[in-house]
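*Asks:* Sharing a model prediction with you, sequence too.
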Amino acid sequence: MKKRKLKLKPYVLPSLYVLSALLLVTGVYFYGNREVAKPAEDIDYVSDEINGYTVPVIATEQTIMTPYSDTSVTVARDFYDYQSDASLQESALVSYDGVYMQNSGIDYSAANPFAVLAVLDGTVIEVEDTELFGKSVTIQHDNNLISTYQGLTDVKVSKDDKVFQGQTIATSGTSVISQSLGNHVHFELYLNGTVLNPNLAIGKTLKELTTE
């Protein structure tokens, strides 16, 4: 039996070329339209440790906290509020050397020394030791908010240190101007250079403070 050579009809070869071209184009189309992983949304990450403390890796909006966590701490002398009644105003006066002054912050006290905490993330801009107020720490926060802590002992931070909310910056102590209070910390807040009643700020975010 003779072997017969298979001959393709003239129209078969062009058809094969067309089919191959279609397959190639279709493959390129599906490859080009594959769903790719989208990059993650922009998130502020913190990669450094601050003074040996581990900080959260994702930034979150913070609310202003009290400068302590010890449950035995109480208010020894409140902020002087011009809108409060006369008896409350009288208890918020600071008496020193025969002179009475309105209390520009809140004095927190306890029977035993307690840890003094940074109320928000920030940068230490001043560490002082004066005759009247004792050792003090001032921290600059975002949105031009400044917090000051006075009458301290065992200060654990230095100028230009980065601190995070809740970090222990010192221990409570005493001061000459408020010696009658015993163990305490004097706490002040300033927003855009103006003294702020801490009672109206604690528990709020910086955004809430600056939009009020």
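*Replies:* That came in fine, so what should we check first? Residues are numbered from 1 along each chain as shown.
*Asks:* From now on I want contacts and neighbour counts done on CA atoms only, so please keep to that.
*Replies:* Will do.
*Asks:* quick one: the helices in this structure?
*Replies:* 12-32, 86-91, 198-201, 206-211 (DSSP state H).
*Asks:* Of all these, which one comes closest to Ile106?
*Replies:* helix 198-201 (7.2 Å; Cα to Cα).
*Asks:* how far is that closest one from where the chain is centred?
*Replies:* Put simply, helix 198-201 sits 17 Å off its chain's centre (Cα atoms, centre = their mean, to the nearest Å).
*Asks:* try stretch 85-97
*Replies:* For stretch 85-97, the distance to the chain centre is 33 Å (Cα atoms, centre = their mean).
*Asks:* List the buried residues of it.
*Replies:* Judged by neighbour count (16 or more other Cα atoms under 10 Å), stretch 85-97 contains these buried residues: 88-89, 92-94.
*Asks:* Check stretch 146-161 too.
*Replies:* Buried residues in stretch 146-161 (16+ other Cα under 10 Å): 146-153, 155, 157.
*Asks:* How about stretch 177-185?
*Replies:* 177-178, 181-185.
*Asks:* With distance to Ala170 added, can I get those residues in TSV?
*Replies:* Shown next, in TSV, are these (distance: Cα to Cα, whole Å):
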residue	distance to Ala170
Ile177	19
Ser178	18
Leu181	18
Gly182	16
Asn183	13
His184	12
Val185	10
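*Asks:* Included below, for side-by-side comparison, is a second structure:
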Amino acid sequence: MKDEEKQQSASRESRGVRSKVRQWSRKSWFWPAVYLSACAVLLGAYFLIQSPAGTDQAEEDQPFGDEQEWNNASENPGTGEKESVPTAAEDETIQMPVMDEESVDIIGYYYDHDAAAEEQQDALVYYNNMYYQNKGIDIAANDGETFEVTAAATGEVVKAEKDDVLGYVVDVKHPNDIVTSYNSLEDLKVEEGDTITQGSVIGSAGRNVYNSDAGVHAHFEIRMNGEPLNPSDAFHQKLKDVKQPEDGNKESAKEEDTNDEANEEEESSLDEFPIFDGDDEEETDEEETDESDSSDEQDDSAKEEEEE
């Protein structure tokens, strides 16, 4: 009996609840309230689930130290655009593009217009039956084997391609309008658009057609506003402290070609017009004097014959 009474009371309660729900459902505010309540529950559950994981993920993704400074400097807060190189990199010092400076030698030197003639001669590259001024330095390992070429400073790779004459070529852009260039590489470890840090491996030293006499080597250049600089003078200087020379070193490639053509013309003119020494000049003057005297005598004799 008790069980039957409990079942009957439960059925009456359920019928009462259903009847109340039916009554409420007939009200105009009922269904909007149900929808809003359901949305609130779903949104609350979503934020409750996502918030702890999202916080942990944000903490994991948050960079530290130099990496954080790099990211902050790379993004322009005004426009949201990313700059190619961080401002913090200006404080970096330019390093020789090798892992171990003690294991390599400089075998080709930068052509300095103010250097002595012998030094300038050592800074010429012979290619295709012509001599060219070396715009950088050539580095080779002490044992003559290949070696890893590294970034001299932090920057953005703006060029990474293979050249039939120079081998693989990589250009890296830095602050202060400075570009470091690497060629005579046998392979590439970077791609155009990559942002690399100082000491990152760019490729391996190899051979090229342009300077075949150098053997296995890496060619390294530093340019500022498109003008070549002496890498040996720029090593161990901060990027922001590097200055362009104020002398004749800032010559363009066109001027160099013009000078080469002028030198060729001078050489050809020397062949056409030989230079005599002092004794030869005296002998020539004496011959000219004798010829003039003989011509005068012939003129005098001709006049005497006409008078007779």
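*Replies:* Happy to help now that I have it. Just so it is clear, the structure is predicted and the values come from calculations on it, not from any experiment.
*Asks:* Can you show me the strands along the first structure?
*Replies:* 74-77, 93-96, 99-102, 106-109, 115-117, 122-130, 134-140, 145-153, 162-163, 168-172, 184-191, 194-196 (DSSP state E).
*Asks:* could I get the buried residues of stretch 85-97 of the first structure as CSV with distance to Tyr45 of the first structure?
*Replies:* CSV is the format used below for the buried residues of stretch 85-97 of the first structure (distance: Cα to Cα, whole Å):
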residue, distance to Tyr45 of the first structure
Leu88, 45
Gln89, 45
Ala92, 42
Leu93, 44
Val94, 44
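*Asks:* Leaving aside the residues adjacent along the chain, what's closest to the equivalent of Met65 of the first structure over in the second structure?
*Replies:* Residue pairing (TM-score structural alignment): Met65 of the first structure is matched to Gln95 of the second structure. Nearest residue to Gln95 of the second structure, sequence neighbours excluded (Cα to Cα, 6 or more residues apart in numbering): Ala152, at 4.8 Å.
*Asks:* got the contact list for that neighbour?
*Replies:* 94-97, 180, 198-199 (Cα atoms under 8 Å, 6 or more residues apart in numbering).
*Asks:* As JSON lines, the residues you listed with distance to Val21 of the second structure would be great.
*Replies:* Shown next, in JSON lines, are these (distance: Cα to Cα, whole Å):
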{"residue": "Ile94", "distance to Val21 of the second structure": "79"}
{"residue": "Gln95", "distance to Val21 of the second structure": "80"}
{"residue": "Met96", "distance to Val21 of the second structure": "82"}
{"residue": "Pro97", "distance to Val21 of the second structure": "80"}
{"residue": "Thr180", "distance to Val21 of the second structure": "78"}
{"residue": "Gln198", "distance to Val21 of the second structure": "72"}
{"residue": "Gly199", "distance to Val21 of the second structure": "74"}
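*Asks:* returning to what we had before: and the gap between the residue nearest to Gln95 of the second structure and Asp271 of the second structure?
*Replies:* Note on Ala152 of the second structure: its distance to Asp271 of the second structure, by Cα to Cα, to the nearest Å, is 47 Å.
*Asks:* Which stretch of the first structure is stretch 168-176 of the second structure matched to in the alignment?
*Replies:* Counting by TM-score structural alignment, stretch 168-176 of the second structure sits on residues 135-143 of the first structure.
*Asks:* okay, which residue is most central for the first structure?
*Replies:* Asp121 (3.7 Å; Cα atoms, centre = their mean).
*Asks:* In the second structure, where's the longest helix?
*Replies:* The second structure, longest helix under DSSP H: helix 30-61.
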